[in-house]
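Visitor: I need the structure of the sequence given here:
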Amino acid sequence: MSLFSFLGTLEIGFIFGLVAIGVYLTFRVLDFPDLTVDGSFTMGAAIAAALIIAGVNPYLATICATIGGGAAGLVTAWLNLRFNILHLLASILTMTALYTINLRIMGKPNLALIMEPTVLSPFAALGIPDMYLKLIFIALVVILTGLAVAYFLNTQYGMGMRATGANPRMAQANGIVIKEKIYAGLALSNGLVALAGALFAQTNGFADSTMGIGTIVVGLAAVIVGESLSGSRSMLVIIFSCIIGSLLYRLAVSAALNADFMGFTTSDLNLITAVLVGLALIVPQLRREQRARKAAAGGTL
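Guide: So this is what the prediction gives:
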């Protein structure tokens, strides 16, 4: 793997670290399986690209993209809470609708940002090579966001959100407004995913209507890999484990694609993803079974 490919892999890994944090918030904190992220990732890219091309400041465009993703999360929560639509079905409905909405936002299937200003443009005068500048900027954004989310989850409001996912009845009995926490959690989750989409579009120079396909699988893979590495209950450790899981996942995919003896090509990406996610799910289960057998054997002695 060349240095350029390695740095590019880390860059994408950090970007999808934001997706992993968003997926962790819904799947683990709220216990709310949410497939909206496939659409909100593209929505973030579409809004940012369309606004930048229209002459809007890239930072303002990125903020608007994040808000747009949060609104998509609110729609999913509304469908589930107001009309009792199953969470998976509600998120699929929103995701499906977002495909058309994203096309409307962009006006065509893809937009190019190669000649447009981006969030990186103000730092061009520093003279740092582009491949290093993008990685440093993205890494700082993701790390700061991770710190902010970990802090939020340790606040009284954040702990109320965690309690909502852990035991809704007990949380409600303690005066926590369940619906409010679900609305806030899905908005925050999809806002982070949309932020990732906006950054991806600006660092890679394009936004495409199909770029969000499979985002949920990548996010889950990162969360699962991160959880398998960390047994800590500290929110700070867990959040950063998700980011590390995203980096390791992207490195594993890149290594598989660059291993000539395996014969993989970019068209095999979905197969590689499925195998890696499967291994991430199977290996911890095998370890638990092995520990259980050892404990049972020790008890019979």
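Visitor: please make it C-alpha for all contacts and neighbour counts, starting now.
Guide: Noted.
Visitor: just how off-centre is whichever strand or helix holds residue 45 within its chain?
Guide: Here residue 45, judged by DSSP states H and E, is contained in helix 37-53. In this view, helix 37-53 has its centroid 14 Å away from the chain centroid, taken as C-alpha atoms, centre = their mean, to the nearest Å.
Visitor: residue 185: neighbour count?
Guide: Residue 185: 25 surrounding residues under other C-alpha atoms under 10 Å.
Visitor: residue 84 now?
Guide: Neighbour count for residue 84, taken as other C-alpha under 10 Å: 11.
Visitor: now do the contacts for it.
Guide: Going by C-alpha atoms under 8 Å, 6 or more residues apart in numbering, residue 84 touches no other residue.
Visitor: do you know how far it is from residue 23?
Guide: Relative to residue 23, residue 84 is positioned 22 Å away (C-alpha to C-alpha, to the nearest Å).
Visitor: residue 144 too?
Guide: Taking C-alpha to C-alpha as the measure, residue 144 and residue 23 are separated by 18 Å.
Visitor: re the thing from before, who are the packing partners of the helix holding residue 45?
Guide: helix 58-83, helix 87-106, strand 110-112, helix 178-204, strand 206-208, helix 215-229 (3 or more C-alpha pairs under 8 Å, 6 or more residues apart in numbering; DSSP states H and E).
Visitor: reformat those as a markdown table; add distance to residue 9.
Guide: Converted to a markdown table, the helices and strands packed on helix 37-53 look like this (distance: least, C-alpha to C-alpha, whole Å):
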| stretch | distance to residue 9 |
| --- | --- |
| helix 58-83 | 22 |
| helix 87-106 | 26 |
| strand 110-112 | 21 |
| helix 178-204 | 12 |
| strand 206-208 | 17 |
| helix 215-229 | 14 |
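Visitor: one more to put side by side:
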Amino acid sequence: MLDALTGSVELGLLYAIMALGVYITFRILDFPDLTVDGSFTTGGAIASVMIAGGASPALATLCAFLGGLVAGAITGLLHTKGRINALLSGILMMIALYSVNLRIMGKANIPLLGVDTLLTDVKVLLVMPFVLLVVKFALDWFLHTDLGLALRATGDNPRMIRSFGVNTHGTIIVGVSLSNGLVALSGALIAQYSGFADITMGIGMIVIGLASVIIGEAIFGHRTVIRATFAVVLGAIVYRLVVALAIRIGLEPTDMKLMTALIVIVALTLPMVRGSLRQKALVRKRAAQLEASGRGGERSC
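Guide: The predicted model follows:
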């Protein structure tokens, strides 16, 4: 049981970088980017091919990050310069990346057994929290720079920020590119942790990322950017623990995608249900007050 929990926390720490990338597009830019499913595999593919070929694991991981940046930038260009719908841009890039990733890998699976990686002989549970904190605080710092503030304003009110002379096309491209760079970085680390890269490793990553973001915000809040990014990190860990618990109580591993989708559906609809119940309670309270005041008026007469 302890080993399962430890492994879940380790995976949560690795997937948290991907969740931070999804947070940028989903919450900051309000951009429904499905490139994630492809760029996650791109990161794992680039890192695995380079490491298996004898390259430095650090250099391979950096190249994986750069590959994700390029993939995200192309999605942003398709949307801004090609005038293609945001959702469709991500879908088109995700489909294209499947073939690109196969070209990079040369086959469907690349094993990393017997080769040194960044995570070889490393206690992930001890090292990754520090790496994750560096990524988190670097993202927090970026989102408080002039470019980062323009990025946030683009997601909130693009018309308003354009009136101040900001090129929203540029901020969208930067945001989507950075998002997929972080996703690819997570894919590279997951491939090194798992000991292989597979062409299907990115399937469903967008849903997992959304689940991490929504769970984190629901539990830990998101009033400020610093708090929101912290909540996303913790949400990724909580999600992996929930998955481990579900498997522990007898749920089949093949049902995990269904469970993830249900978690996201519940998390997305819960605020609406809460608001509806709160509104009904206020209406009943108001009706009771009016009834009480009417009775008071009758007595005075």
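Visitor: TM-score them against each other, please.
Guide: Superposed pair, TM-score by TM-score structural alignment, normalised by the length of structure 1: 0.92. Supporting alignment: 288 aligned residues with a C-alpha RMSD of 1.3 Å.
Visitor: quick one on the thing from earlier: mean deviation, the helix holding residue 45 of structure 1 versus structure 2?
Guide: Superposing on structure 2 and averaging over aligned pairs (mean C-alpha distance after the TM-score superposition for structure 1), helix 37-53 of structure 1 comes out at 0.4 Å.
Visitor: in structure 2, what stretch matches that helix?
Guide: Per TM-score structural alignment, the counterpart of helix 37-53 of structure 1 in structure 2 is residues 36-52.
Visitor: then stretch 149-156 of structure 1?
Guide: Stretch 149-156 of structure 1 lines up with residues 139-146 of structure 2 when matched by TM-score structural alignment.
Visitor: distance of the corresponding residue of structure 2 for residue 27 of structure 1 from residue 135 of structure 2?
Guide: By TM-score structural alignment, residue 27 of structure 1 lines up with residue 26 in structure 2. Per C-alpha to C-alpha, residue 26 of structure 2 is found 18 Å from residue 135 of structure 2.
Visitor: more neighbours: which of the two?
Guide: residue 26 (21 against 16).
Visitor: which SS state does the closest residue to the more buried one other than its chain neighbours fall under?
Guide: Spatial nearest neighbour of residue 26 of structure 2, chain neighbours left out: residue 32 (6.2 Å); criterion: C-alpha to C-alpha, 6 or more residues apart in numbering. Each residue gets one of three states, and residue 32 of structure 2 gets coil by DSSP: H, G, I helix; E, B strand; the rest coil.
Visitor: does residue 32 of structure 2 touch residue 89 like I think?
Guide: No - contact between residue 32 of structure 2 and residue 89 fails when scored by C-alpha atoms under 8 Å: they sit 9.3 Å apart.
Visitor: for the two, indicate the residue with more neighbours.
Guide: When residue 32 of structure 2 and residue 89 are compared for neighbours, residue 89 comes out ahead with 23 against 19, by other C-alpha under 10 Å.
Visitor: dump the residue contacts of the more buried one.
Guide: Applying C-alpha under 8 Å, 6+ apart to residue 89 of structure 2 gives the contacts 33, 75, 76, 78, 79.
Visitor: hmm, 6 Å instead?
Guide: 75, 78, 79 (C-alpha atoms under 6 Å, 6 or more residues apart in numbering).
Visitor: could you do residue 30 of structure 2 as well?
Guide: The neighbours of residue 30 of structure 2, taking C-alpha under 6 Å, 6+ apart as the test, are residue 155.
Visitor: rerun at 10 Å
Guide: Neighbouring residues of residue 30 of structure 2 by C-alpha atoms under 10 Å, 6 or more residues apart in numbering: 23, 24, 86, 152, 154, 155, 156, 172.
Visitor: now the second one, nearest residue through space, not along the chain?
Guide: Counting by C-alpha to C-alpha, 6+ apart, residue 24 of structure 2 lies nearest to residue 179, which is 5.9 Å off, once chain neighbours are set aside.
Visitor: about what we covered before: which of residue 144 and residue 23 of structure 1 has more neighbours?
Guide: More crowded of residue 144 of structure 1 and residue 23, by other C-alpha under 10 Å: residue 23, with 33 against 12.
Visitor: host element of that one?
Guide: For residue 23 of structure 1, the host element (DSSP H and E) is helix 3-24.
Visitor: one step back: right, and the match of residue 27 of structure 1 touches residue 213 too?
Guide: Yes - contact criterion C-alpha atoms under 10 Å: residue 26 of structure 2 and residue 213 qualify, at 8.8 Å.
Visitor: touching both of those two, which residues are there?
Guide: What both residue 26 of structure 2 and residue 213 touch, as defined by C-alpha under 10 Å, 6+ apart, is the set 19, 20.
Visitor: that older thread, how much space between the equivalent of the residue nearest to residue 24 of structure 2 over in structure 1 and residue 84 of structure 1?
Guide: In structure 1, the residue matched to residue 179 of structure 2 (TM-score structural alignment) is residue 189. Distance, residue 189 of structure 1 to residue 84 of structure 1, by C-alpha to C-alpha: 20 Å.
Visitor: for residue 8 of structure 2, give me its contacts.
Guide: By C-alpha under 10 Å, 6+ apart, residue 8 of structure 2 lies in contact with 2, 14, 236, 237, 238, 239, 240, 241, 242, 243, 244, 245.
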